Each structure stands twice: as C-alpha cells, then as structure tokens.
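Following is a predicted model, sequence given first.
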Amino acid sequence: MSKTQKGEKSDKIDNIVGMLMEYEKMTIDLMRKATDTPVLDQYDLNAPYAKARIVKEEGQTKYQIAEVQLGDDEKRKLKEIGELLIEELDVDIKKLGTNDNAAAYIRKLVEKIIKNYKIKVTPDSLDRLMYYIVRDFVHFDKIDPMMRDPWIEDISCNGYGIPIYIWHRKYESIPTNVIFQTAEELDKFILKLSYMSGRAISIAQPVLDATLPDGSRIQMTYEKEVTRRGSTFTIRKFRERPLTVSDLCIYNTLGAEMAAWFWYIIEKQASVVLVGGTASGKTTTLNTLAMFIKPNAKIVSIEDTSEIQLPHENWLSSVVRAGFGVTGEVSEITLFDLLKNAMRQRPEYIIVGEVRGAEAYTLMQAIATGHGGLATLHADSAEAAIHRLESEPMNIPRPLIPTIDVIAVQTRVQVGDKSVRRMVNVAEVVGLDPTTKDVLTNDVFKWNPKSDTFVFYGRSYVLENIMKRHGYKHEEVMEELNNRRMVIEWMVRNNVRDFKDVVEVIRTYYLNPQQLLDRVKREKMEPTAQGAPPKQ
C-alpha cells in the first residue's frame, strides 16, 4: 500500500471513528431529568435501543431522543472495533443492496473482528455496540431515530452548534436534543448523506437536491459557500404508507363530494394543477388524486427528485439528472428534456412533480392535444398561479392558459389551535374575456373557515364540457358523482385507508361498479375509526 493510500485510509478512519464517538458528547441522561421535566408524550422508535420523548422544558416543547447508554469500557471498545472495521471493510456498502443485507454483513464482520482480535465482549454489551455500529455505518447516524419516527415530516439542520428542528405532526415545529457540535462533524455528515443519495456535493457545487435510499427528499448545502452557519440539510421524509383519499377526507383536507368530483374529471383526462406554498401538501394530494387514473392507463411522471408513488403498472417514472464537469452542462437532463421525451411515448397522462421553467410550455401543448395532465406549482391562489405561468421563466402565452381545466389551491390554515391542511379553493379556467382578454375562472368548491366545511358552488364548466364531448345527460353525470361519493364515504366510515386496499376499491369500481355499489349499499355503515393521527 502506498503512502498516499495509507494517508487516505487513515483520514477515513479518523472521520468514521469521529462520527462513531460523537454520540459520547451528545448522550443525555433523560431518565435522570424525567423527574424534573414534564413529559407530554413518549414512544419507542427502535426498541429497545431508542425512544422519543416530548417534554416541556422552560416553557418550550422539545423533542428528545433517548438511546441505550454505553459504559466507558464499551466506548473504548466501540472505538477499537470501529477502527478495525474500516480496515477490514472490503466492499461498497451500497452495493450490498438492502439495508438489511448491509446490516447483516456488518454484524458478521464485527463478530469476525471480535473473534480474530480476541476482544472480550459480553452478549449484552455486544448487542449495544452493534446498535451504534449499524446505526452509523448503514443507517443515518445520530438522526436515525428521527428517520424512524412516523410522526415526523421534516428534519432541518441550520448549521453546527444549533439544535436540529423537526416538524412533528402533533407538536409542529420543535427543537431536538440532537446537535452537530462542530463544522467538521457536520461537513462529514453532509458528505455521507450525498454518498447515500448517489449524488455529489462539493465546494465547486455546494447545493444539492437529492433522494435518499428510503425515498426521502433532501436539500443540502456544503460548508460556508452559500450558508453562513456552515453546512445545512433539510429532509422531507418519505411515507412508508402513502396517504390515500380516505386519509385526506378523514383529515378534512378535502371533502368526499370534492374527491368524487376530482375522481370523475381525472378519469375523463381533465388537466389539474395543484398550487400552494411550501409544505402545504401539494405532492401528497397529487399522489392521492393520481390514484384515480384508470388502472391500465399509460402514465409518464417527471420530477426533480423522486416523490410520486403510483400503483399503476403502466407507469414510467422519470427523474432529472444533474450535469457533470465545472459548468454542469455535460450530460445534464432537465425537466424540459424529459417532457419532450415523454411526448414520444404516447402517454395518456403526464404528471410533472413541480412546474417551474421552460417545461411549462411543453406541458401546456401536451394538455392542449388531449393528454391528461397533473402538476404542482408554487403559488397561493389561482390568480397568482396564472401570473406565475405567464411570467419568467415559464412565459406561457395567455391563449394557452385555458388549456388548464382546474387550478386547486391547498394551504396550511389554523383551525382552533391546530395547523392543518385544507383545499381552500378549486377553480376552473373557463376561457378568456373576449373584450379584456382577462383569464376567466369559475369557483367550483371553496373552504368555509367558520364551519371547516367545503361548499359546492353549483356549476362546473368542466363537467358541462365532459357532457358535451361524450354525449352524457346531466342526470347520468350527477348519478355517477353521487355513486363515487358514496364509495369514498364508505371507505372513510369503514376505515379503508391502506394504500393497497384503497387501490383495490378504485380498481374494482372501474371493473365492476355495480358489484361494489351493491356492497356499499348492503353493508351497514360503521362509525369512522377513532385514533386517526390528529395532524397531517
């Protein structure tokens, strides 16, 4: 081995060992403090090694992670085993496939090291050591317990020496007891996250959007090139169980009547743009509405980072690729490139994760030629969405705006003392005023903040156009909407919320609607299941 290789390996060992040992600085004896600190909530995250504790400390709600404790002798052995593990590790952990495979490989290698180097460890002690070794080598290091918490939506680190903040579905934005103490420690962790995502971050390219192996979306910055407090990251966690229309109705994000309306117009290939601010739940609702697409329809989705989850077999998922080289232009594949390519594949539906640039014009052309379209856009109203589409860098000509059928606005609002998501407005783009050339819209549904209900305004131009195009009678369409509303209400009342179960209900409706409707009418309606999460 050359001196350079030895030096590089030594640096790598120092880095990994530093990360392995950092927990020693961070471990807090929460059990000792529990008698003085009111505990609002606590639950296991990775039993019996880690649990979450929500406490009230100095008037502030905080999220604390309590992990299994190590004695001084165990800490020394952890350092020794960590150094030897780096020396013995001869494969790229990512190439082992699943995390379970990687964890099994690491465990086997650690047992071999303990045997070969005659390290004396009791079974209980080895169990605790294995937890930290696997946590740091295979999983997400000190934030791993948070990544396992189903109540957490976002994890944000704003720099070193600052508590990591989370967005908790029950307690909203709260600080944690996890801190990256030094710039060096945080920088190393950022490099680890970029490695896990399969994308590169560096001083030359200090900003990165990527997807982690579990599907979570991450945005990172490196060192102090663009963020003064040092490296940062924000993780938008991936849901293992995608939300369904039943969930959104239970949460009252939208109503059953509204959901049935969306179901019908999406089946008929209407184009829908979901707009809202950051963390308003646009992508979640997009996923939910896309489940209404017919099971065998050809779908192409296009995204910056992979977030869309569909049950359809005939679905092609496309993700942009960053360029290589100093300018980043070599082999770069943009949303615009992917959308142009999608048009050659004869899709029935095109889904764009987020419209923000030149691809908007191609999407409008695709919709104008009869393709169904679903997309999200950052805006706080239908009017603001139209203004964004007409402005730089999208530059959509006004005559193309009416190719959009529906602009649905979703946002976070306060209902009592809770922050919740609501579909506050569903507006149709009717056309252009012949005199002023202003874009004309029609409100179909609006959220009533006083009653926390959704009001149907009585007329839908999209439905009228569907009737004209297909020769349907008004009574036929109203009956169809009512049937779908009954199916959705039946799922809600019978707690049919699992992704696969809801997909099967929708599939059954398309294949044999009368069979499902007979069941819905025959079965006794049960009360909505209690215990649904109080937050989205």
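The structure has been received and is ready for your questions.

all contacts plus neighbour counts: C-alpha atoms, from now on.
Fine.

Buried ones in stretch 381-400, by neighbour count?
Within stretch 381-400, the residues scored as buried using 16 or more other Cα atoms under 10 Å are 381-382, 385-386, 388-390, 394, 396, 398, 400.

Tell me which residues touch Pro206, please.
220-223, 225-226 (Cα atoms under 8 Å, 6 or more residues apart in numbering).

How about Asn15?
Per Cα under 8 Å, 6+ apart, neighbours of Asn15: Lys188.

please redo it, this time with the cut-off set to 10 Å
Neighbouring residues of Asn15 by Cα atoms under 10 Å, 6 or more residues apart in numbering: 9, 184-185, 188-189.

swap in Ile367?
269-271, 349-350, 361, 373-374, 400, 403-405.

Export the residues you listed as CSV, with columns for secondary structure and distance to Tyr251.
Shown next, in CSV, are the contacts of Ile367 (DSSP: H, G, I helix; E, B strand; the rest coil; distance: Cα to Cα, whole Å):
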residue, secondary structure, distance to Tyr251
Gln269, coil, 27
Ala270, coil, 25
Ser271, coil, 25
Tyr349, strand, 28
Ile350, strand, 28
Tyr361, helix, 35
Gly373, strand, 26
Leu374, strand, 22
Leu400, helix, 35
Thr403, helix, 31
Ile404, coil, 28
Asp405, coil, 26
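
Could you save the residues you listed as JSON lines and add columns showing distance to Ile203?
Formatted as JSON lines, the contacts of Ile367 follow (distance: Cα to Cα, whole Å):
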{"residue": "Gln269", "distance to Ile203": "45"}
{"residue": "Ala270", "distance to Ile203": "45"}
{"residue": "Ser271", "distance to Ile203": "41"}
{"residue": "Tyr349", "distance to Ile203": "40"}
{"residue": "Ile350", "distance to Ile203": "36"}
{"residue": "Tyr361", "distance to Ile203": "34"}
{"residue": "Gly373", "distance to Ile203": "38"}
{"residue": "Leu374", "distance to Ile203": "36"}
{"residue": "Leu400", "distance to Ile203": "42"}
{"residue": "Thr403", "distance to Ile203": "43"}
{"residue": "Ile404", "distance to Ile203": "41"}
{"residue": "Asp405", "distance to Ile203": "44"}
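
ok, structure two:
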Amino acid sequence: MALKEKIKERHSSRETHVQIKSVSATVNVEENLCSEFCFPLIYRNEEYFALACSIYDAFVEKLNINGQLTERMIREVVVKHISEFTLPKPALKTEIADFVIDNLLNYGPISTIMRLAGQGLNDILVNTKDYIDVIYNGQTIATPFRFRNEEDLRRFINRMLMASNRKIDESHPIASAKLPDGSRIEIQIPPVSANLDSDGNPGSYVTVRKFREIPLLFETLIDSNMIDLKMAYFLIKAIRGKLNIVVSGGTSSGKTTFLNAITRFIDEGDQLLTIEDTKEMKPQMPCHSIRSFEARPPNEEGAGAITIENLLRTALRSSPRRIIVGECRGPEIVTMLNAMNTGHPGSMTTIHADDTKEAIVRIENMFLEARPTANMTFVRSQIISAVDLIIQIVRFPDGTRRIVKISEPEKRIEENGVVSMLDLFEFQRSVNSDNPMDSSGNFKAISGSSRATLKMMQNGVTMESRIFDNDFVVSKEMITNELKEFHPKRMCGWKENYMTEIIQASYISSKSILERWPNLK
C-alpha cells in the first residue's frame, strides 16, 4: 500500500490527544523484565506508553506528505521529531521510533512482536484491544502489548486483510488471510466476538500463525529430544524406502515442522507435489523437484473456491511421484488414500488426532462423511493397504514436542471392529509427582515390523535388522552416515545466512551444531 494511503486511513480513527508531559526519570521500571524475549519499556509502563502515544499523535498532526516516502525517510524524520522531546531514558528514543513506524506503516504491536520475537515465535493471540499473548517456542506467554483502542485494532485488521484483498465487517465478521511474509491470520469481530474490552465494548480477536523462515533441521529434532537416534534412523529409512505416512497430533504440536524436516530424505528424482489449504510447507529439496499448490477460499460472493480435493484430483493428472497434503480434514482423504494405493508410494499427510488408533478412526469418519454409503469393511481395507505408518506427535505442557508413538496398521481387524495397530516405537513419559510439567522419559522400541521392512526392501532400501532390539544401540556415526548425501543447502530457497542463524541458535554445552553434526560442514 502507498505510504500516503496508509497514513490517510489513520486519521479517521485516531484517539483524542494525550497531553505531552515530562515523565519523571524515577519511575520504577524493571529494566530486565524479560521472558523469552524482552518487552519494550513503553509497553511495561503506563506513563511511557502515554508519552509514546503523544509523540505519535503530534508527529501525525505535523506530517506533510509530498510524493512517495520510504520507511527509511520516515524514520529519519521520526527520529528528528522525537529529539524535540525530553525523554526520561535514552532507550526510549529507539522504542518510540519503532512505535511510530509500526503504527504508521505496519500492524502496530503485532509488527513489534514479530520483529522482536524472531524465529521462536509460533502464534500471536489478540483478545480484544487489551490483551496480546504469544506462543513462543511452544509456550504461551502473557505480554504487556496492547492496542490504544478498538478503532486502532480495527485499522490494523483492515490493513492486514488488504494484503490478501479481503474485507471484514459486521455482516461478514469472520475472515482468514495471509500476510506478505506468509503468516496466516484468523480474525473475528463483533458480533461473533463477544468478549468486552476494558471500555465495556465488544472487542475483536486476531490470531497470527507465524511460520519459520529458517528451516528446522532433522539434526535439531534429535538435539531437542523430539526423537532419539534409533527412531531417527528408522525414519530416515522409512522416507527413503517410500513408506506412506500419516502424521497425527494436536494443534501446534509440530506436525508441519516435522513433515518439512523429513522431506529432506526424499530423492530429488522423485517429483514432489504439495497441496495445502494455506501454504506452510517448505520442503527441504531442490526447487526443480517441487511443485506446490494452495487452495483458494471463495470470494465475497461465495464463488471461485478451489478446494484441496479439487487440487488433489488435478494434481494426480500431473504424474507426481510423491504427494504431500498438508492436512486432511474432509473429503480429500478419499482421493489421498486412493493416491497412496495407486502408484504414489512415499506420500504423506497430517491429521488432527490424539493417538495413532484415534487417527485411524478419524480417517474412517472423514471417509464416511465423504462417502456415506461406503461399506465399512471396504473403508478399512483401503486404509490398511494405503497407510504404512502413523506417527504421533505430542506437545507437552512445558512446550516440549516429542514423537510419542510410531505405529503400523496391521492387515487385520480386531474383535471390536477396529483396525489392529502394531506399535513399533514409543516414548514412555516418566511420572514426576513433584513436577507434573516434567516431560522427561525414555524412547523404546516395542515391536519389529516385517511390513515396513519389506516395503523398504522392495524400494531398494535396507535397514539394520537389529533396529527393534532394545539392546542394540544406534550410534551417532550411523546417523551422520545416512545424512551425508542430504545436506540442507540443497533445499529450495536456502540462504547463506541460514546456517549462521542455525549455529547461533543451537549451542548446547558450548558446542555448536557443526561440532555435534560434522555432516553439516
């Protein structure tokens, strides 16, 4: 949006001026009040916040726009403008400059959070103008960030929706869209959002789902104990051996992140096709090996929608080797199972379920919703023949994510009518009565799999036969040998600064990720 348009829209909803006054330097503010990332002083102290708002209002009043101005030019003017005021703390100068820029050109405190939180940010949760929580590295954190009033919040909502050419109003109070950086936003305004803000008025809700720019490497999954070495070895072989995989888990459990990490082991000769409702996948493969599709919601008239099922049916005519559907939650499950059964080995998808057995039931229900007259015996036979592995991911209360189970659907039905499952690996959580949040425990091999091993062999991949023996130890050298030919820099969109960022974020006991994983050098 042109700068002139951005600033014009601000005048219609500006709050009444707060009188500019000198703030005492003796105000008690905890300078180091930081959680996972530091919150600006202006949001932690009411007087500082009022000062920032006053300076912003005064700047907008005197701003004269002639032609197109860049953010850099605006910042220079803002800094000069701030110098006209007496600030109680030098640190406030930069904070107030950012406050003015974010309110003038961006999305207010939402932009501030996205800039400060960096790669650890998962979600931003706006609950009326008064409360903004964040999910940071899997943990929910209350923040002091807030909006000045509901009008300001609505202004930023409209600005976010403009990027996707979407609108929201009382007659259409729910909207979904994407920000230019790929973040997904979900918005609800009154009358469907019913919480009252501190002014006694119904307030709006905003959820921003932030996706990592820098890829999470498979090595990091091991370092963070999401998986152990034995499970890691098996998963590498499973991907290379073209097993059809369903990744199951709850909301924000890390299903897509995990899926991205394991795409690294897909042979670049296998044409991969990804289909998603909102693009989140960043396969760790060369660009020439990937084709990505994204569903399109209906327009304001309710027409023009392109569903995942539409895309999946079209994609199957493009002769892909492997297919990944970001999430199956409807009739597309029928086409997905058919694809897994008919010439697309190594395909994958995710679903919402809390256990591998529940995942099977969820697939059955989706199939029957799409084909109500289908015979249950036929439905289960389709699932059994199509799905080789179900991987269950859990996010524990302390924010830790782990693969808690890898199961294989057996080719038989139990007496109670459900598909029999063979658990191959399991994470057994320890019971800590002193600390219920504790997510520590042990990974165990439970049963051997002849089905998975046979399919791997049919696709030219052999696996250590003792992998399911709990007395057998998978060495780190075994893993690094498997990873040597899959350096992450081959992935589409890889940037040179990624490895620097990964190294800086991954020190453990003073050792960098390159020291722990020499295959990354």
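That came through, no problem. The structure displayed is predicted, hence computed values, not measured ones.

returning to that earlier point: pick out whichever of the contacts of Pro206 of structure 1 sits closest to Leu243 of structure 1.
Met220 (26.2 Å; Cα to Cα).

what's the spacing between the closest residue to Ser194 of structure 1 other than its chain neighbours and Glu185 of structure 1?
Nearest residue to Ser194 of structure 1 in three dimensions, chain neighbours excluded: Ala200, at 5.8 Å (Cα to Cα, 6 or more residues apart in numbering). Look at Ala200 of structure 1 and Glu185 of structure 1: by Cα to Cα, to the nearest Å, they are 18 Å apart.

How about the residue mapped onto Asn244 of structure 2 from structure 1: what's its closest non-neighbour residue?
Using TM-score structural alignment, the equivalent of Asn244 of structure 2 in structure 1 is Ser271. Closest residue to Ser271 of structure 1 apart from its sequence neighbours, by Cα to Cα, 6+ apart: Gly373 at 4.4 Å.

Pretty sure Ala370 of structure 2 sits against Val379.
No - if you go by Cα atoms under 10 Å, Ala370 of structure 2 and Val379 don't touch, sitting 11.3 Å apart.

Give me the common contacts of these two.
Val334.

Map Arg239 of structure 1 across to structure 2 for me.
Checking TM-score structural alignment: Arg239 of structure 1 goes with Arg212.

who are the neighbours in contact with that match?
118-122, 182-183, 257, 280, 282.

Inside helices: which ones of those residues?
Among those, DSSP state H puts Thr257 in helices.

Any quick ChimeraX command for the buried ones out of the contacts of Arg212 of structure 2?
A single ChimeraX command selects the buried members of the contacts of Arg212 of structure 2 (16+ other Cα under 10 Å):
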select :119,120,121,122,182,183,257,280,282
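
In strands, which of the contacts of Arg212 of structure 2 fall?
Judged by DSSP state E, the subset of those located in strands is 121-122.

one step back: nearest to Phe180 of structure 1, out of the contacts of Pro206 of structure 1: which one, please.
Glu223 (13.2 Å).

Translate the closest one into the numbering of structure 2.
Aligned partner of Glu223 of structure 1 by TM-score structural alignment: Pro190.

Looking at structure 2, which helix is longest?
helix 46-62.

to the chain's geometric centre, what's the distance from it?
A distance of 34 Å separates the centroid of the chain from that of helix 46-62 of structure 2, by Cα atoms, centre = their mean, to the nearest Å.

what do you get for stretch 366-382 of structure 1?
On Cα atoms, centre = their mean, the centre of stretch 366-382 of structure 1 falls 20 Å from that of its chain.

hey, where'd the strands end up in the stretch 251-400 of structure 2?
Using DSSP state E, counting those that start in this stretch, the strands of the stretch 251-400 of structure 2 run over 272-276, 290-294, 322-325, 348-352, 389-395.
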